[in-house]
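>>> from the sequence below, what's the structure:
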Amino acid sequence: MLSLKQKPTVLMTSKTLRIIGILMLITTLQSCAVATVVAITAGATMVADRRTFSKQIDDQSIELRAHNEINKQKALSKNTNLHVVSMNGIVLVVGQAPTSYLRELAIKTIQEVPDIITIHNQVRISSTTAITTRSNDLWLTSKVKSALLNNGDVNAQDIKVVTENAEVFLLGLVTQKEADIVVEITRNISGVSRVYKAFEYI
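A predicted model of the protein is given here:
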């Protein structure tokens, strides 16, 4: 038989469990809400994209397979810093390789990936960039994107911005007029050393 002193402890435990259960439910619902917002945002972005839905999926597949193939090559995974970006089958490869042999090996490896239309080889023969440089590249990319968002003559969602060692590469399906505007905006961002176009014109 339980003593009177023990009963409150049992009741307290039951109440605590109920509270914990409620808190867990709230947390779960909040997580679902966040996931829903992310899904809606991603969906809106995909709808606004000038590429067809299937092309968007193809581009994601190209990037994933290219990086996987690079990682399979130990010489590339250990000694290079490479990034592959695909836009409507037009692939941009940026980064650093210590030798021309490794740069050529990287491009040859990526060429084996299906659905690629064109490859823009912008890999520099040099040592890999430092963390500080990469952080600065992220900052420059955000500055360019912000400037594009603030311009009413272009849709920033149509432009993919890639920054590598202060060099900015621009991809997207754009008109000639839009390309000129985007390049002009980008070249006037403080810290940008050079601007490269890899646009597909519509």
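>>> can we go C-alpha only for contacts and neighbour counts from here?
Will do.
>>> for V162, see how far away I189 is.
I189 sits 14 Å away from V162, going by CA to CA, to the nearest Å.
>>> helix or strand for V94, which one?
strand 90-97 (DSSP states H and E).
>>> the more surrounded of I189 and V162?
V162 (23 against 14; other CA atoms under 10 Å).
>>> so what's that one closest to, chain neighbours aside?
F169 (5.1 Å; CA to CA, 6 or more residues apart in numbering).
>>> state the helix or strand in which the one you found lies.
Per DSSP H and E: strand 167-174 holds F169.
>>> just R50 next, same as before
Residue-wise, R50 maps onto no helix or strand under DSSP H and E.
>>> name all residues that make contact with it.
158, 173 (CA atoms under 8 Å, 6 or more residues apart in numbering).
>>> let's compare: structure for the following, please.
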Amino acid sequence: MTRPQHADRPAKSSRRALLLGLSAAIALPLLQGCFPVVATGVGAGAAMVSDRRTSGTYVEDEGIEWKVAARIRERLGDSVHVNVTSYNRNVLLTGEAPNETVRGQLDGIVAGVENVRGVINEVAIAPNSSLTARGNDTLITSNVKARMIDSGAVSAHNVKVVTEANVVFLLGIVPRSEADAAAEVARTSQGVRKVVRVFEYISDEEARRLDNPTGARRN
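Here you go, the predicted model:
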């Protein structure tokens, strides 16, 4: 897969207010631990259908996130703050570790989880971030997603946004044009100090094929 690249239109206030309001409502429970929230019910079904990953890979990614987070917690406890994001079975790690030795252990923990294809370790050597900082990152993520919707240049369904210490990581299976559009939206969003691309690139033709599958949903 492609390695990370360290690299306005007027807002529609009603949609952005809704997204930011939802973010504020869920921020506190999200900040209580490093485990990802798994979408369930109708919301998960809708997200799965619109996603460019196969339905099987979508479910695998959710499971990978839970397994990796649980093993990190079991092995390292509160000595680290690590967020785990799996996309198309490639695992992005963000957060903080106390030293390089502990940071290096994370790679082995992830590699030991079934179905993982690769690891992108972006964990910083630093003290664990504060709840205030994590809340700010959550709001930045929501703002970037809202601005993607407003821009009309890229579908928020096709780009996953993760923010850590004001750095925005972008994941997805996208053509270069979508990657550039998403990166520009993120780069020009308030509070963002850097954008890191963690995309898998495909052709425009392949993107159209994935967005308009014929027959049954891919498994």
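>>> residues near the residue nearest to V162 of the first structure, how many?
By other CA under 10 Å, the residues close to F169 of the first structure number 22.
>>> measure it to N79 of the first structure for me?
Taken as CA to CA, the span from F169 of the first structure to N79 of the first structure is 23 Å.
>>> what is the orientation angle of the helix or strand hosting R134 of the second structure with strand 167-174?
Using DSSP H and E, R134 of the second structure falls within helix 131-151. Orientation check (axes from the mean of the first three to the mean of the last three CA atoms, to 10 degrees): helix 131-151 of the second structure against strand 167-174 gives 40 degrees.
>>> just the element for L19 of the second structure, please.
With DSSP H and E as the test, L19 of the second structure turns up in helix 13-30.
>>> mind listing what's buried in that helix?
Going by neighbour count (16 or more other CA atoms under 10 Å), the buried part of helix 13-30 of the second structure is 16, 19-20, 23, 27, 30.
>>> hmm, back to that, the residue nearest to V162 of the first structure maps to what in the second structure?
Alignment note: F169 of the first structure maps to F169 in the second structure; criterion TM-score structural alignment.
>>> quick one, what contacts that match?
161-163, 195-198.
>>> and the nearest residue to E122 of the second structure once chain neighbours are set aside, how many neighbours?
For E122 of the second structure, ignoring the flanking residues on the chain, the nearest one in space by CA to CA, 6+ apart is T94 at 5.1 Å. As a burial measure, T94 of the second structure scores 22 neighbours (other CA under 10 Å).
>>> mind checking how far T94 of the second structure is from D137 of the second structure?
From T94 of the second structure to D137 of the second structure the distance is 12 Å (CA to CA).
>>> give me the common contacts of the two.
Shared contacts of T94 of the second structure and D137, counting by CA under 8 Å, 6+ apart, come down to E164.
>>> what do we get in the first structure for A69 of the second structure?
Match for A69 of the second structure (TM-score structural alignment): H67.
>>> now that match: which helix or strand?
Counting by DSSP H and E, H67 of the first structure is found in helix 53-72.
>>> what lies in contact with that helix?
46-47, 76-77, 83-89, 106, 109-110, 113-116.
>>> what about it, distance to the chain center?
12 Å (CA atoms, centre = their mean, to the nearest Å).
>>> same thing with stretch 129-137 of the first structure?
Using CA atoms, centre = their mean, the offset of stretch 129-137 of the first structure from its chain centre is 16 Å.
>>> ok, the closest residue to E100 of the second structure other than its chain neighbours - contacts?
Computed as CA to CA, 6+ apart, the closest residue to E100 of the second structure that is not its neighbour in sequence is I125, at 6.7 Å. Residues counted as contacts of I125 of the second structure (CA under 8 Å, 6+ apart) are 96-100, 103.
>>> going through those residues, which ones are buried?
Here, 16+ other CA under 10 Å leaves 96-97, 103 buried among those.
>>> roughly how far does H67 of the first structure sit from L102 of the first structure?
For H67 of the first structure, the distance to L102 of the first structure - CA to CA - is 15 Å.
>>> next, the distance between the ends of stretch 114-124 of the second structure.
25 Å.
>>> let me know the angle separating the helix holding R134 of the second structure from helix 13-30.
150 degrees.
>>> give me the contact list for helix 131-151 of the second structure.
8-12, 15-16, 19-20, 23-24, 27-28, 31, 154-156, 161-166, 168, 182, 185-186, 189-192.
>>> how about stretch 174-181 of the first structure?
153-154, 158, 199-202.
>>> OK, contacts around P29 of the second structure?
No contacts exist for P29 of the second structure under CA under 8 Å, 6+ apart.
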